[in-house]
Structures are given as C-alpha cells and as structure tokens.
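S.K.: Sequence isn't available, so here's the structure alone:
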C-alpha cells in the first residue's frame, strides 16, 4: 500500500521538524497456519478469513501447546502480538468453558468482536456472552442469566466479577441481603480463566484479581481450572507462576513474545518558519534582551526552535509585539492525511480538544470529504463507536481523532500514523498509543508525529532526538505481584468469615487489629463474626475504589433547571470536584457538592452568582494587574495559566497496614504569569513562570477512606521541609528509573506535613497498595541512590514527579550531588539510623529531676492554623513543675507576650544562677529584638549555663539527626501525644470555626509542649551523665 511521506507535507507547509527512524521488528514465526488448526476459519467471517492463511507466532503456538498439556500460562508480549488468539484457538479446539476478564468491555470492543467472529466460524456465536453492568441493564436479569447458563465463553470485567463473588457468598450464607449471582450455573464448571492485560490494572488491583481467582478455585468452582495471564510486563513473573501453581496444582509456563512492527519514522514538529523568525529577532530585537539564557537561546539555531514560544512571551514582556506567527495550523496539516491509503490516528488530551481538532480539519475539506474525519470517545454511544471502528477498518475513515478510548486492545487495521497532540507523561500510555499502528505486513513504514502543546511537552522535546528516544525507551513500570500483602489478605479473610470457612491465626489477628470482627460464644467454644465496622468494610470493598459502587452524580445547573451528565467516583470528587474547581470538559465551575451530587454551572454566570467565586475573581484581577497583565479567566484557563487545586489532608497509617483517610481542606486557584523566566534545572534549561495561589472561601465536602500501608517519620527539630521534599522526590525518581525496581510513580506517595514548621513529619504511603514497602530493602535503595547516574531526561522527570521541588531546586541552583545528599538524609529517617546507633547504649540512668539542680528547660514552637493564623507555645520545666503559655497571632507576626515571656525566663536564670537548656536556637531568635535579652543570653553562654541539647547530643552521641522519639527511647521516657495528632487537628479546616475542636487543640498543644520540655530536661541530664563517663 502507499503511505504519504510527511516530510513532503512539512516541506510544502514550511513546517520545521526533527526526524529520526526506528527499525522494525519481526517476531519468530512457525510453519503452522491458523487454518491448519481450525479449518473453519477459511470460510468464517471477515476477522477469521483475515488471519486464516497467516502463520502463528512462536509464542502463540507455544501457548497453545502448553495449554494442551494442562499447564497454566503467563504470556508476556507487547501490544498487537496476538495474545488473544493464543488462548482462544486452544479454547475453540477443545471446546473449553472460558471466563475472560477485560478491564472494561466498552474499551475492549475490538477484542470481543474478534472473539465473536472466531466462535461464529464454528457456529458458536450464541455461546458467547458479555456480562457487565451496562449489559445487564440493557438486556435484563432473566435474559442474561439464561444466556450465561449455556455459554462457552463469558466475557466480563473484574469489578463485575468481584460483586458477583460477593453475591455468591451472601446467597450461600443468607447473612446479607443481595441480588442473586449472575454467573451462577456457568462459573462452577469453568475450564479456563483468562486475565487480559494484567499490567493495565496496577499492582493493587492485579493482586486483588489473583486473590479473587484463588477464592473461586477454593470455594466456588467444582474443578481446578487452567489460568492464562496476558501482560506486557511483570516485575516478578516467577513469583506469579509459583502462586498460580500453588492455587491450581498445575505447572505454570512462562512464555515471552514480541509484537510485529514495521519500520517507523519519528517527527518532532517545532513550528513554522522558525529560522526566519530567529534571524528577524537577532537583527531587530537582540539588543533588548538582558537575560543571558534567553540571548544564548536566540543566538543558537539548534536550540531556538525548542524554546520559540517562551522567547516570544519573553519579548512580549519587554513590550515587543507583532512578531511573525510561528504556530502550527493543526487543521491544515492533518487535513492532508485524508488522501492517504492508510489511517491516521490522532491522540488528544481531552474530548473537547478532540472535537475541536476534528472541526478544524473538516473546515479545511470539501463537504464530500468531511466524513473521512471522525472522533472516537466514551461520550459517543457504543453502537456508533463500533460503527466508526468498522468504517475505519474498511477505509471509510482516514483521520480518527480520539482520547484514551482507543488504547485498550483495538485493532483498526491499516493505521499508518499516530499523531501525539500533547505528549503522554505515562510511559505505558505512550506505548499503548504507539501500538495501534503498523499491524499489517502490507504497510511499508509508519510514522509518529509529536506536536508539543503544553509546557511539559516542550520541556521533554527540548531534549531533542536523544531525549525523546530515552523517554520512549524507559522500561515500563513493573506490576508488583505480592498476594501476601495485607490488603488482599484482609479481603480474603472477610470472605472466609462471611462464607463460614476456617481462618488462620494470622487472618484472625489481622481482622482483630482492624476492628473488623468480634467474638461470640457458641456451644463448641468461641467463634467470630463481622463487627458493625466489618460489615461496613465488606459492603464497601469494591474493585476500583472503597465505598458505594455508584459514586457521585454530576449535574449541570442552568436556567433550564438541573440535569445529570455524568458519574464521578468518590475519590475524584475529593481531589477534583470541590466547590470552586474548574471543570474543563464543559467550560464550567463546580458550585456545590451535596448529598452525593456535584453541581456545575457555566463559568461566567457562576462568577457573578456566588460570593466565594466573586471574591476569588477580585483577588485574581488584582494579581494580574500587579503583573501588568490583562485579566481574562477563560483565556488563562485555555492556556493553562489558571488551574484549580484541592489541598487534601492525607492521614496515612502510622506504621504499617491500616486505614488511610483523605480529606479536602480547601480549594486554591493557582495562577501563573504569562511572562517566562529561564532557569537552570540541574543539567537542563527550564522555563519558570511567577506563580500565586488564591485560597477560596468555600466549604469542602466529603472524605475518602481505604486501606493501605503507611508510615509517619518524625524528624529533627528545625529540619527544613523543602530539603525533605527534594530528597523524597529524588528517591521516587531513582525507584522509577532503577532497573531493579521500575516502580510506577503512582505506587509510592509522600508528603511533608508542616503544620508545625519547626518539626515537619514525613508521610510515606502506598498509592497502589501491594505491600511494596514491606518488600523494599531501604539499605538497597540507599545503594541505588548512591550509584544513580542522572541524564537530562532525569531533570524533566523530576519536574513531572514534583513541580514544587523542581521550582525550589532551580531557584536555588541546587545540583545533583546536593540533591543526592538530601535523599540520603531522608533515608536516615526512614531507616532510623540515629535510633540504630544509640540503641546499643541501652537505657541511660539519670539523676532524678529536682528544682535543687537549678536547671530550667524551655521549649518554644509554633503551629499553623488555617492560612492566616499561628499559635505559639512556650513550655518550661524546672525539675518539679511544668508551665506553658499559648499565644495566637496573625501569620507573619510574633506575639509580644511571647518575647516578654522569654525575656523574663532569661532574666530569672541569670539572677538565680540557673542553667537554661533549650532545643535549637529558638529562644535566641526571640531575643534578637531585645538588646537586654541578648546581653543576658551571652552572659549565660559565657558562664556555661546555656545548652542546646541538639548540639550537645551530636557532640556526645556522634549523630547528626535526632528526634524526640529517639531521645525518649534512649532515656525510657513515654510520650503520650504524637506530633501526627497535633498536625491532624491543626490541619483540619474546621478547627478554627469549632470551639470544641479549638479547645481540644490547645489542650493537646499544652500537653505536647510540656512533655517535650520535660524530655529536654531529662535528656540534658543523660547527656551530662554520658559525657562524664566517655
């Protein structure tokens, strides 16, 4: 077939680009054709006849042979490598009853069509049944159950299967009111279970699927099935093989394959007439450029194309307008591809963008050619989507514009070109997009066209050919298979309780620790049953999220009334759909969240209607005028200069597995200036814009809960939270790029809680709960951090991981080695290095505290309360009594009463000959504005009556980092108030408005401060005792 060469189009349209080729791949073929195994394929429907004369790939035939030998199979192979046919041929030949799971049936329509076609060739079309919630709703319970009972192939998704599993056990025991299971009469006699694209689900849900299969095998199926797992990549396939063998008793065979791929040409589109533009700027405006970075970019023909947009914005900020237009007309370019023999697939970041681009292409075409351009996304009805897919395969559609709906397993035939309008940050999504093209041997070559539209795209593409190659070749993230993790153990144990099966001692202990069961007496002894909390958890355990399966309804509110437009998950409501958040899919803003309903209204109407939005708009306009820019909310939203962000308070488990709660605290509008600043980020140049946050005065609603692994690490008093965040970001980068770990960026999350600025807490928790934190050897991670060799791409990925950290290190000019030292500092806290060093000292005996020792300890700290309040506390202990004082002030000021209290304390120590013991230099800071206090402090220091226990601890113990918990363990002192309790209450947005919560916080702070002032006192005695013996 003939494929258009985009280089000719670029030349004609005067488009600047960078191009580089990729070689094709040819999987190993066998001498067996599909018609040799199933002769009916030659006379079957089109999808059968297309492959009947094709030779099987080696991995397909190996899979069939392994299944014929009664084995399980784990088939690891790329997109488009015929994994579906590998098991389907075996199932058809042997007439096996098959249960196959796809992520969603709507997005797996092509694979389902192929399967229906294969079964139709053997006159078994009516024995193929799809079962999911939309299908049940469409056909009704009776028709579905009748079809399922006589099916040979049932196609479902894991979310539906999980609910049906719960229906099975509830029906058996009669303990819970529930619908009857839909798969009853089929599941019991299943011969083969197929899990398609296991890596699609992420580690948490992949493990949940495996445990669901284990429960099916042990408690529902009458015979042991074979299991086939299809995947693109797995971290530990050997462990998965052992697990499958353990639950089925069958040998598990590991098979690897490659996908067929023709040679490919990559093109990075940079703009139009860029060299002419650069020369024009050099000749006319270079003298007005006073930024060395900008000047160097303008003078460099190779670098200029990658930064042209930022250079133009920079010149505009200098009052230079009317420059030639460098931007690409996307409609003009893509309209040329309707003349191609193959299909061009265009991926866009949103449905709105997809529809807009399709309109722009059609505007360039004559009416008779416009039907050659179509869009494809989930808002288009399923029947129409399937018709579009079929028209694309038949050559009636030449340009198909889509979002993510074509990522999952759809074969559109002669796709010769993929256009990335915006670069996906997820490597897996990038490979899924690329896998849509070049699936036919008649295609001579394929093309990948990259069109940067966001600043993040331009950052990546600024690395040029080598950077894009490095990005494309980043190994896919591992899916961590760990069926021993406590999340799936909890699910399994709850199932057993409801089912009435016996539990192991460890399972009972886990459920008791989580308060999910209670004991009751029977005639034969003591038994357990679900507690009220256990019943709630069992009912709320669903596949994709914890909570009711129906989520929230999104409604649009206008002059015509209210009407539902979509369903939203509970977690998305917490993070994206709070009052004041922008809904970019509909040019609207969320105005209310109430009773599992989310209301949105047209933006301009809502800004005038609601006071909290009008107030934020006023502040937005003030900031824009201060920057010398014209306020235009809609324009800033389109350009990405204005976005909404929900500040979420995460309360992870403190030390291991437990409940995690995520609460929305407030909504902020994040506004960026249009004017760029060029900064060095490690070993690359990035563009930074001034940024300001606007906190909205709107009440947030709801919370999300689930179970995961989490850890809270206390840090040394006075630790810099920015250093901790930077270190955590570096560790996350290393875990992603390390060949040993290849950890998804969603796998491990972190936060640094700063409600107590002088004592930040490190929060670490699993976003994809799979027990990875139990498997990670942090000592080994330390070695990975030490040997990590960054590349320019590493800098860009760091920006994706944590933009705030990237801004911080670029503003301060921090280099890789300094960043590495921050990561090692964080690992010291995670590994408890200080505790490990001092525990060998044993428990230190210290003199009994007494006023006669003439020692006073003082502890001063502050706590942020909301966005504009700060509470200061000073606690003192003299060996017998503790006293504390609390002061509340507006953020940014220091209470006069606190300064006076410090003055009085220092004066009393000098007058009565007391030794003053502190933690850090906080007291000295409050003496700086008092000349008398400063003189008295110097007097105490000169008389060796002023001690900082942190400095003294480092001298005596030889440790750099020391926490209150380390100190308490050393001297056998019990702390009753943990810092996380203070942070949790201080961070609660309702504490300021609730008298009860506020008084509770003050009481907690007094106890917290008084305990630590006493701890400082005793620690000083211990250090003094140790220094005399060493």
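M.R.: It's in. None of the values given here were measured: they were computed from a predicted structure. Numbering: from 1, shown residues only.
S.K.: going forward, measure contacts and count neighbours with C-alpha atoms only.
M.R.: Noted.
S.K.: Next up, the contacts around the spatially closest residue to residue 208 that is not a sequence neighbour.
M.R.: With sequence-adjacent residues excluded and distances taken as Cα to Cα, 6 or more residues apart in numbering, residue 208 is closest to residue 488, at 5.9 Å. Neighbouring residues of residue 488 by Cα atoms under 8 Å, 6 or more residues apart in numbering: 207, 208, 211.
S.K.: before we go on, here's another structure to hold up against the first:
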C-alpha cells in the first residue's frame, strides 16, 4: 500500500500528521464453521468469532432481545445472522435503505445460499420489478416462503397501513409468522423516524403470532437502557445489551496545507512591517515556521486583509489522487456535493490514459441504481481504485478493500465525519489506513483559520448523541391514527392515544375529522407529505426541458423558492408551476443555469443582480457570479416563519416568507480580541423580491415565549445561539435538534422553539440544571467557529460586541428565565385567593392598547383598542408609503373617555409612547402627555414586576396569574401576517387590503383580548395589594 506521507514530501507539500493505534475486538477460540460447518468453504468460515458476536449469539439463543453496540467493521451483521442460520429462524430485517445495504444483503445471500435458506430483499422499486414478472398472488406466495426478508422502513410502514386498513398486504404472512425482527443502522435515523420505527414494532406485535424477538444494531446510541426497557415491555422478553470494540487498523491522518509553505512564510516575514492590526498569535507565527504551519490559514487571511500579496495557496488535488490509481487498495474521496464529486472524478479520468480511466468512478443518488451496484462490485474486485462520492457511500456500505478516505472539505457534523471514516480499514489484511483532509470548503477553511488547535478540538469533541425517546408522542400519534382507522385494531386504542387524537382535533364523534384524514394520508416515513416528490425542471438556453431528481416537500419550502440557488445543478429557481383547485399547490419548480444573462432577463432577479454587482465593486472586488457561487461566497437562504406548538406536542407550520442572497467578501477583515487575531469577512444580505409558495407542516414539540418589549432581540438571539452551543458541547445534543426564531412586530417581541424532527427534548429539558450548566460553562477557541456555523446572523451581531462570552452567557440565562417564567408566576399567586369586582363603566377605568404590524413594501396596520369595562372599541388604521388613514374615530372615543373622567390603564407606557413617536401620531401622544400630567394614567407592568420580584413580565405570561385564557396570541398573529404577505407577494396587486381579511379578524380579537386582560390584571393587582 502506498504511503501518502512519502508522496506529499516528494511533491513538496506541507501538512499536519498524527497517528491512531489499531483497535481490535477480543477474539474467542471458536470459528464460524464450528457453528455452521456449511460456511467452511467461504472466507468467513475459518475466521474466529469476536467475543461480542458470540455473546450476542448466546443471548439470542436464550430467547432474549438484543441491543448490540459496537463500532464499524466489528461484524454486527454476522452476530445475529449465525443465530438465524443455525436455527432457521424466520426473520424480517430492516435497513435504512436497500441501496445503502447492498453489501450486507450480498453477504446474507451468500451465507444463506450455502445453507439452503431462502433470502430476498424488497422495497417499492423492487416490488414494481417483481410485479412485472409475477401476479400479486404469486408475489405474496414468494415473499411468504422466504426465511429472511430484507426491507426498508418506508416500505414496511406502507404495508402495515394496508394490513391495518384492509387486513391484507404483500407482507401479511411475513409479519404474521416472523420470529425475529432485526433493525440495523439505527444511528442512521432522525428522532422522528426512530419514533415511527418503535411504533411499527408495536403494530407488528399486534399482527404477529410468534411473540417475535427484537435485535437492534448500533454504533453510537448513548441510552440503550431506555430502548431495552421498551423492548421488554413490548414482548415480555428480557433484553440483553452487548458492547464490543470496533475493528480498526493503524490509521494515519494528514491535513494538507499547501505547497512550498516555507517560501510563502519567508516572503511574508519580509513584509512583516506591512501587516498591521495583528494579534500576538500572528506575530509569533511570522517569527516561527512551526507556529506558522499551525496558524497557516489565519496568517494568510491576515496578510490578505492588509493587502500583502500572497502566492496562490490552492493546489491541484489531481496531483495527489493520481498517485492512488495503481495502489493495492481503494481510495474513497468525499466531497461536499454532487457537482464537486463529478468535477473531481471527470478531471481525474481525463488525466489518465484510456486503459486506466475505468479505475475512477463517481457514486451518488443521481446515478442509476444498477450502475451504483456495478461500481461497488468493481471496487470490491479491485477494478476501481478511486471512488468519488458526496455522501451515498458514507453510511452502511462495506467495501472491504477501502484503505484510504480523502475528505475534500470537512462535513459540519462530527457524526458524518466518523461515518465517512468508518468505511475504511475494515479488513485484517490492510496494513494501515489513511485519512487525508484537504481544506476546500468555507467551513474547514474557517476552522483552520483559527489554527491547528481548533481542528484538533473539533476532531476530539464527543460525538453527537442519537436521540432516542421511547415516550415520543410522535410514536403515540402514529399508533393511534393507525389503530383508529383499522377495523382490526380500533378496539385496542388506549386512553392516552384517544386523548391525543381528540386534543389534536383529529377525531370527532367517533370519526376522523378532515384534519385527521389529512394526517393519515401524509404520515409517511421520510416526511409528513404525500409519498411522491416535487418535479424539478431545468430549462436550457435552447428551450429544451430536462427533468432532474425530484425534491421533497420540505425542501420546496426551505430551499427551492424562486430566487434560490440549486447547488446540485448550478442553477437558479426562476418560477414555480402552480396547480390545484385554488391555485395553491406547487406541482414543479423551473430552473435556469446560473449566469448574469439569465438573471437580467427576469424582472424580479435583475435588480438583485445589479445590487450584487454594486456591492462587489464597493468592496473593490471583481463581480463574478459563478466564482462566488462555487466558492461559497454567494448563497441563498429562505427565511421561513414557523408556527410551532405553543407548549408541548402539536402541529407546526412552516411558511416561506422571503428569499435572500447572502454575499461574503473575498478580502478578509481582522479583529483583535484578547491578543488573538479573529479573521472575518464583510457580508451583505440582499432581499429577493420574488413571491413565495407552499407550506410544510408536521407534528412535533415546541414552545413559544413572549418577551418584554424592552428586550433587544439581537441579544436574545445571541443568548439562544449560546444556549444551543452549550447543549452541543456539554450534553452532546446535535445542532438543529432544537431550532429557534426571534421575531419582532412593532413593539411586540417573542421567541419560539421547535424540533424539526419530533424528539421530545424540549419538554424534557431540566431547565434549572441547564441554568447551572450554562453558568459554569467556559467557552474555548472552538466555540467561536461553532457559534458562526450555528447562526451566521447571530455571529455578525456577536462580533459587534467583541465576542463577549459573558454577555452571551447572560442572555442565555435570560432565555432560560423566560422559559421558567410561567411556572414562577403561577407559584407566586397560588398563595392567595383573590376576588375582583366585575368590570363595569361605573369603575371609571378604561384600558388602552396599541400595536403596529408592518407588512411587505412599506405597508402596515396600526391598531388601537379601548375597553371601558363594558364596551370594546377596536380601530384598524392602515399605513401605506408613510401615510396613515384618518384617526378621527380613535380621537373621538379617547376624548369622550377623558371628558367622562376615566382613568387610563396602560400595560407598558414606555412601549406605547415609543410606538406613537415612531409613527408620528402626535394627536394621541398629546392625550397621553395630558393624562400623565393629571395622574390619570395607571401603568401596571412595573407594579407587577416589583410585586412578583421579576425581571420581566410579558403580558401573555402574566395573564396566567388569574388563569385568563386567550384565544389569539401574538404567535397566531405572526403566522397570519406571514400568510397575508405571501398572498400579497403572489398577486402583486395595489388593493392589498382585500387580502388581509383573516388577519383583520384575528387582529380585532387579539387587541380586544389584550384590552380585557389589561383591565382584569389591574383589578387583580389592586386586590392583591389590598390583601
């Protein structure tokens, strides 16, 4: 096997290097052929079992369930398979996808054939192929006769639905008579998908006549005990947890920095006097070559920021990859996307003579399945030496001849990095394995610009947890809806399930509601949507149309709005094809190649391109749309508004609101913080004035919290980012398990949390303990880069505060205080029972509330509410292009109340005055000023804060004092505004007021509820003080 260290030295490359010793599982004195003599002719037959394989085999023999936790290359498949083959156990095996399980299936088939055991794999694609050859009855017979049937969870879920609804399916007999179910690669699944798998197990148990055993294989789960308890409760069998070591040969890691670094360093040293505004770390690196290597990317960026000429640091990856073409083993190259994979593979192929070109291949989901299988087989047989893939080969594939992984750009997830790494060094005959890291993406360049220690810290982080929550209500929802719609299972529905269906509005009077029917249709394994994707059409310059791979419904909303870039085809989405009876369904997206000519032809995109060009010229940079795009300096983003469940489990809705382009400068900027040099880049966000289409919904966990109007929303966002950072660093919660939004409408501010994949984490957070963890956490250098990766907008604001970690911590604690606030308030008021007078005009009190809600294009609605104890007046004043409609009716009602000597109750006087000043409403400001002078204004927020010893007292939280129920919250208003904005942007009409009917209705109710609440809270506060 070739040694990359020698190659790099010969070609003049500089690199970091470190070595990991080999790891081997413990072996016992028992061969596979001792258990299964029929395997003697195969390679595996004479191999000795690992200790964990034998322990797993024995526990299964005892009739127990099994959770086998061991690393890659440790023979987890063989652990259950020797039990199945030796005892001829009828088995159902579930892999995430059959495409990723080709190798395991091949091994299962090879072993089974030797013992005369029938084995078959089926999914929706294979089903279609089989039905071309056999009729349905014959296919059911073939499937029923298999001893081992391999499938994926999406196909299994579809068939379980059929059994439950109709009492029959292709897999009816398989499920009925299976003795063992095997769930492999459980680490692959999201929390929502794990919940569905656990639900599938419960449902399978109801149709199964054999009290089947359960075996689960994993490399990473942290809490197997919870899963074990779930399995034991399910089938009353004891569950054994077996752990084993991975198999790894010695591994050598090379981080390639570039060529001729010494020359670059010496030239920079000569220009040392030109490098201003640099921290001690950079100054030391200019004096010491080894420190320069450790901080190479940082020093280069600092030099560029000071306009010191630096030789091009990029190098030709081909030069290195060509060395592996005649190696004894396979090199697997990972890239960050399909386009990069194709580019690398094609360049390498074209650099080779024709007779060697077949030694290189790319592998991704856009290549036909048959070709992928052929490529994998070619690699196993040594015909293919270099495989290039974006991700499809990172999970599940076992091509035993892989000895080297090349990372062209690091993934942002550590789990994905280790999944990539797990593909190599899985055979004893491999002398050593290699990991080659070539910084090529924005993420790893940023990581390395913080120095070698940042990369080391990242590689040594604890890996992200697999979130398995056996009590996830998504599982309960799935089981409940299947049972309720099943003639066979309806009588088995329990109280918890029935209560959930009622609470979510899915059943009424013993029938599914319309919403319930929608949930049944959309509840599929990979997403909450119909079981088909959205067409993606590429329109070429000659007008020809090409259908690309379909996209998911959630990707439509989040990534494929008009004006968004399609990174897989180097195109831009120019339009959506709309259908449906009400013209609201997106049937396809249309794209054109990304170039200035195409953009300038589009009415909405031409001004965006002009602004992009203007920005680049102001930065003294050459506008180059394609170069900025492929280097990650130009990206698109869809700002979605999420309507999460208010507290706990429920429906969430995601609506695309606006599309933005985000540009980053090539020339870096420098900031010195604590003598450390921080490198960052200018950036600009450009709004794309295109209409947005589509919505995505699902069921998950969420929570919403109103903020005090005085809060700075950018600081709250910094606090939330810091909180997510601490969850990752201290509790190993993966980024994006919990997402957050911070929203401001006028003076109303709030934040929401939701889980994009239902995990049940939000409701199970121990907030008091989390406060302690946040308080004690001390950030390190890696946190700065993780902070930026987590939230670029938050990071930009954080830079303005000089990365003040104490500030971030303070606001993270404040966020947790808001989350704890409602319980705090309720506890305070449980002490006393309070009786208040009935609201009446006779009390001579009037509550006053105001609100401004901006809409798109300088439009907005100003609301005033006045409640005198009996009569409620709500006024909606439209604002357009800086002008307000007539305010005379508002003034008339206020004047009458003043004349009748009413006192005015205002919740937050500062916010009210600020709103009126911002909108230049002088007439009502004059009233407020006069009332203050006459002591006719009663502000209650500060009194509530003092009385309850609270730092913050948002209205909707404080309402809970008196158990005041509200129908419409500020969160409902925010989602209605988003819907209205989306409609206005699509129709492009001047009569926008015609399209805010539902918003108007909700606003009237909302402002009315605010007025009544303020009135009641004053009465409660007064009585409480008296007591």
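M.R.: Nice, I can see it. As the structure is a prediction and not an experimental result, all values here were calculated from the model.
S.K.: before we move on, the earlier item: from the contacts of residue 488 of the first structure, which land in strands?
M.R.: Using DSSP state E, the subset of the contacts of residue 488 of the first structure located in strands is empty.
S.K.: just checking, what packs against the strand or helix carrying residue 521 of the first structure?
M.R.: Residue 521 of the first structure is located in strand 517-522, with elements delineated by DSSP states H and E. Contacts of strand 517-522 of the first structure with other secondary structure elements, assessed using 3 or more Cα pairs under 8 Å, 6 or more residues apart in numbering; DSSP states H and E, are made with strand 525-530.
S.K.: ok, residues contacting the strand it packs on?
M.R.: Contacts made with strand 525-530 of the first structure from outside it, assessed by Cα under 8 Å, 6+ apart, are listed as 494, 497, 498, 516, 517, 518, 519, 520, 521.
S.K.: hey, where'd the strands end up in the stretch 851-1000 of the first structure?
M.R.: Listed in chain order, the strands found in the stretch 851-1000 of the first structure under DSSP state E, counting those that start in this stretch are 855-865, 869-877, 882-890, 915-918, 946-948.
S.K.: and what of the stretch 51-200 of the second structure?
M.R.: Using DSSP E, counting those that start in this stretch, the strands of the stretch 51-200 of the second structure run over residues 65-70, 91-94, 119-121, 148-151, 180-183.
S.K.: ok, average deviation of the fourth one from the first structure?
M.R.: After superposition onto the first structure, the mean distance of strand 148-151 of the second structure to its aligned counterpart is 1.0 Å, using mean Cα distance after the TM-score superposition for the first structure.
S.K.: Tell me how far residue 839 of the first structure lies from residue 956 of the first structure.
M.R.: Spatial separation of residue 839 of the first structure from residue 956 of the first structure under the definition Cα to Cα, to the nearest Å is 14 Å.
S.K.: Check which residues of stretch 325-345 of the second structure are buried.
M.R.: Buried residues in stretch 325-345 of the second structure, counting neighbours by 16 or more other Cα atoms under 10 Å, are found at 325, 327, 329-336, 338-342, 344-345.
S.K.: Mind checking which of those land in strands?
M.R.: Among those, the members falling in strands (DSSP E) are 330, 331, 332, 333, 334.
S.K.: Tell me where the stretch 101-250 of the second structure has helices.
M.R.: Counting by DSSP state H, counting those that start in this stretch, the segments of the stretch 101-250 of the second structure that form helices are 102-115, 124-133, 136-144, 153-166, 172-177, 191-207, 224-235.
S.K.: what range in the first structure does the last one sit on?
M.R.: So the one you mean is helix 224-235 of the second structure. With TM-score structural alignment applied, helix 224-235 of the second structure matches the range 237-248 in the first structure.
S.K.: Tell me which residues of that stretch come out buried.
M.R.: In terms of neighbour count (16+ other Cα under 10 Å), stretch 237-248 of the first structure has its buried residues at 237, 240, 241, 243, 244, 245, 247, 248.
S.K.: follow-up on the earlier one: make CSV out of the strands of the stretch 51-200 of the second structure and add mean neighbour count.
M.R.: Output for those, formatted as CSV (neighbours: other Cα atoms under 10 Å):
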stretch, mean neighbour count
strand 65-70, 25
strand 91-94, 23
strand 119-121, 19
strand 148-151, 24
strand 180-183, 22
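S.K.: need the ones you listed in a markdown table with distance to residue 468 of the second structure, can you?
M.R.: Rendered in a markdown table, the data for the strands of the stretch 51-200 of the second structure read as follows (distance: least, Cα to Cα, whole Å):
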| stretch | distance to residue 468 of the second structure |
| --- | --- |
| strand 65-70 | 13 |
| strand 91-94 | 17 |
| strand 119-121 | 27 |
| strand 148-151 | 22 |
| strand 180-183 | 14 |
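S.K.: looking at those strands, which is closest to residue 316 of the second structure?
M.R.: Within the strands of the stretch 51-200 of the second structure, the stretch nearest residue 316 of the second structure is strand 65-70; the backing value is 38.2 Å (Cα to Cα).
S.K.: Measure how far the closest one is from the centre of its chain, please.
M.R.: Averaging C-alpha coordinates over strand 65-70 of the second structure and over its chain gives two centres that are 28 Å apart (Cα atoms, centre = their mean, to the nearest Å).
S.K.: relative orientation of it and helix 224-235 in degrees?
M.R.: For strand 65-70 of the second structure against helix 224-235, the angle between stretch directions is 160 degrees (axes from the mean of the first three to the mean of the last three Cα atoms, to 10 degrees).
S.K.: Mean distance of the longest strand seen in the second structure to its aligned residues in the first structure, please.
M.R.: When the second structure is scanned for its longest strand (criterion: DSSP E), the result is strand 647-673. In the superposition with the first structure, the average deviation recorded for strand 647-673 of the second structure is 2.5 Å (mean Cα distance after the TM-score superposition for the first structure).
S.K.: Any buried residues in the next helix or strand after that strand, and which?
M.R.: Where DSSP H and E defines the elements, the next helix or strand beyond strand 647-673 of the second structure is strand 676-688. The neighbour-count check on strand 676-688 of the second structure (16+ other Cα under 10 Å) flags 677, 678, 679, 680, 681, 683, 684, 685, 686, 687, 688 as buried.
S.K.: Pick the one among those residues closest to residue 13 of the second structure.
M.R.: Nearest to residue 13 of the second structure among these, with distances taken as Cα to Cα, is residue 679, at 24.5 Å.
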